[in-house]
Structure formats: structure tokens, C-alpha cells
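**Q** Predicted model and sequence follow; I will ask about them next.
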Amino acid sequence: MKYAISAADVPDALGRYSQGTTAGRLIFSAGQVGRDAEDPDVLVDGGPVAECERICDIFEKLLEEVDCSLTDVAAITVYLTDLDYADAVDAVLGRRFGTPGPARTVVEVSALPMAARIEMDFVACR
């Protein structure tokens, strides 16, 4: 059975979708951009590294709702508007997710919601 995840400290979805869902032991996040915690109508300042940090914070909040943590993340998809951001984002993800890190796919895209530089989603397992 599938259940929606709705975390109080996570910005509302930009469309008609859940912040995340669970299906059995699996947890799925919606794609997240680095929306500011105080004003979710804007992105955090600081470029792709700050956006990546904020997305990881959002992931932590979603995972806390289902009694999990970043260590339970099995796979991440990273969407970048410029692959030149990949090394900086890799450093953040390596620090935030530890070893062994989740499987990762990185895709360069032409544009993201809110003119973000990075968007990510995850699949985790309890």
C-alpha cells in the first residue's frame, strides 16, 4: 500500500504531487530544489552548493517522518543545469551521506523549476 509523506518543515509541493511516498519498505521523494526555509518562494542564496545543502536538509525532514535518515537512502538522481557543478555537489553529497554512499545518477538538464541549478530525488529503504 502507498502512503503520502508530508513533513511540516518541508515546502509544499509546487504542483499536484506528494512531497514523498512510501510503498512497503521503500521511500520515494519528489524532486526537490533548494527552496529557502523562511521563504519557500525563493531559492537559498549561495549557488549550487547551498542549494544542494538545503535539499539534503529537506531530505532529512522527509525521512524523519518515516523514522529513517540519510543513511537509508539507496539511490539519488541529481539534475544539474551545468555539469561543471558536479564536483562541488559530489563533495556535499559525500559529506552528507557518508560511506557507503547511495547509488547516483547525474543528468544535465536545460532548466529546472524556480531557475534552480540543482534538483534531486531519492529512493530509500527501511
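**A** The structure has been received and is ready for your questions. Quantities reported herein were computed from a predicted structural model and do not represent experimental measurements.
**Q** make it CA atoms for all contacts and neighbour counts henceforth
**A** OK.
**Q** hey, which helix is longest across the chain?
**A** helix 47-64 (DSSP state H).
**Q** where does Glu51 sit relative to Ile5, distance-wise?
**A** 22 Å (CA to CA, to the nearest Å).
**Q** Likewise for Leu80?
**A** From Leu80 over to Ile5 (counting by CA to CA), the distance is 25 Å.
**Q** So between those two, which is more surrounded?
**A** Using other CA atoms under 10 Å, the more surrounded residue of Leu80 and Ile5 is Leu80, with 23 against 19.
**Q** dropping in the other structure now:
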Amino acid sequence: MSKTIIHSDHAPAAIGAYSQAVRAGDTVYISGQIPLDPATMQLVSETDFAAQTHQVFKNLRAVCEAAGGGLDDIVKLNAYLTDLGNFAVFNQIMAEYFAQPYPARAAVGVAALPKGALVEAEAVLVLAK
């Protein structure tokens, strides 16, 4: 099986030794997206969790589209929050970007994220044959 590197200029460039996403067969593994504005590579807000969460989903959508899919093709989402007190807000915003049936998901509390982000999400999507 071969792998294909996926890149979108509409999502933040990788800030480390990784690719935005890798396609292997019909499966695409999307690296964690933090709430960076792809044009400036700066956080969309230092303190607004909702604004950061919206940007994370916009970045995920851009990478999905570059891979030839969309958010509805995501089968698994992992979310990382620096404050699990924001869990309900994350759920509410996620419901704005996804329709039922929702993907499988984990939400994990973490001590810190790159660039001081409050939220990060990574995903796996499966493209139709």
C-alpha cells in the first residue's frame, strides 16, 4: 500500500516534523489541528475557547477537503482540551459542524497544547471508493 501526503494552504502549515495528513488506501489520518489562522499562523484568540474551537473545525474541514472528502467522512475524532470545564461548549460547537450519526470520539483533558492553544483535534476519515 502506498501513502499520499495531503496538504492544504487553507489550514495551518505543520509546525513540526509531521504532515497535515496522510492518506493510506481509503483512510486519511489528519494530524492534530490547533486554532491557528492559516494566513498568519497565530492563534485566533488567546482566551476565547469558542473562537478557538470554531477555528479547529475550520482547519480540519480544509484538510478533509484537500483529501477529497469532508467533515462527514470523519469516522473518529480525538479532542484535547486544556480545561474540561469547556466540554459542553466543545460539544455544542461540534454539533454545528457535524450531523448525526456523529463520528466516534474521545475528549481528553491535557495540561498544555502547542502555542498555548486551549483546544486541539485530530481525526481519521474514510473516503468513499
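**A** Okay, I see it. What you see is a predicted model, and the numbers here were worked out from it, not measured in a lab.
**Q** can you give me the strands for the first structure?
**A** For the first structure, strands defined by DSSP state E occupy the ranges 2-5, 20-23, 26-29, 73-80, 103-108, 118-125.
**Q** how about Ala111 of the second structure, what's its partner in the first structure?
**A** Under the alignment defined by TM-score structural alignment, Ala111 of the second structure corresponds to Ser110 in the first structure.
**Q** can you count the residues close to its match?
**A** Going by other CA under 10 Å, the residues that sit close to Ser110 of the first structure add up to 9.
**Q** number of nearby residues for the closest residue to it other than its chain neighbours?
**A** Spatial nearest neighbour of Ser110 of the first structure, chain neighbours left out: Thr81 (5.6 Å); criterion: CA to CA, 6 or more residues apart in numbering. Thr81 of the first structure has 18 neighbouring residues, counting by other CA under 10 Å.
**Q** now do Tyr79 of the first structure
**A** The local packing of Tyr79 of the first structure (other CA under 10 Å) involves 24 other residues.
**Q** check contacts around it.
**A** Neighbouring residues of Tyr79 of the first structure by CA atoms under 8 Å, 6 or more residues apart in numbering: Val106, Val107, Glu108, Val109, Ile118, Glu119, Met120.
**Q** do Ala124 of the first structure as well
**A** Counting by CA under 8 Å, 6+ apart, Ala124 of the first structure makes contact with Leu26, Ile27, Phe28, Asp72, Val73, Ala74, Ala75.
**Q** Identify the residue spatially nearest to it, adjacent ones excluded.
**A** Val73 (3.9 Å).
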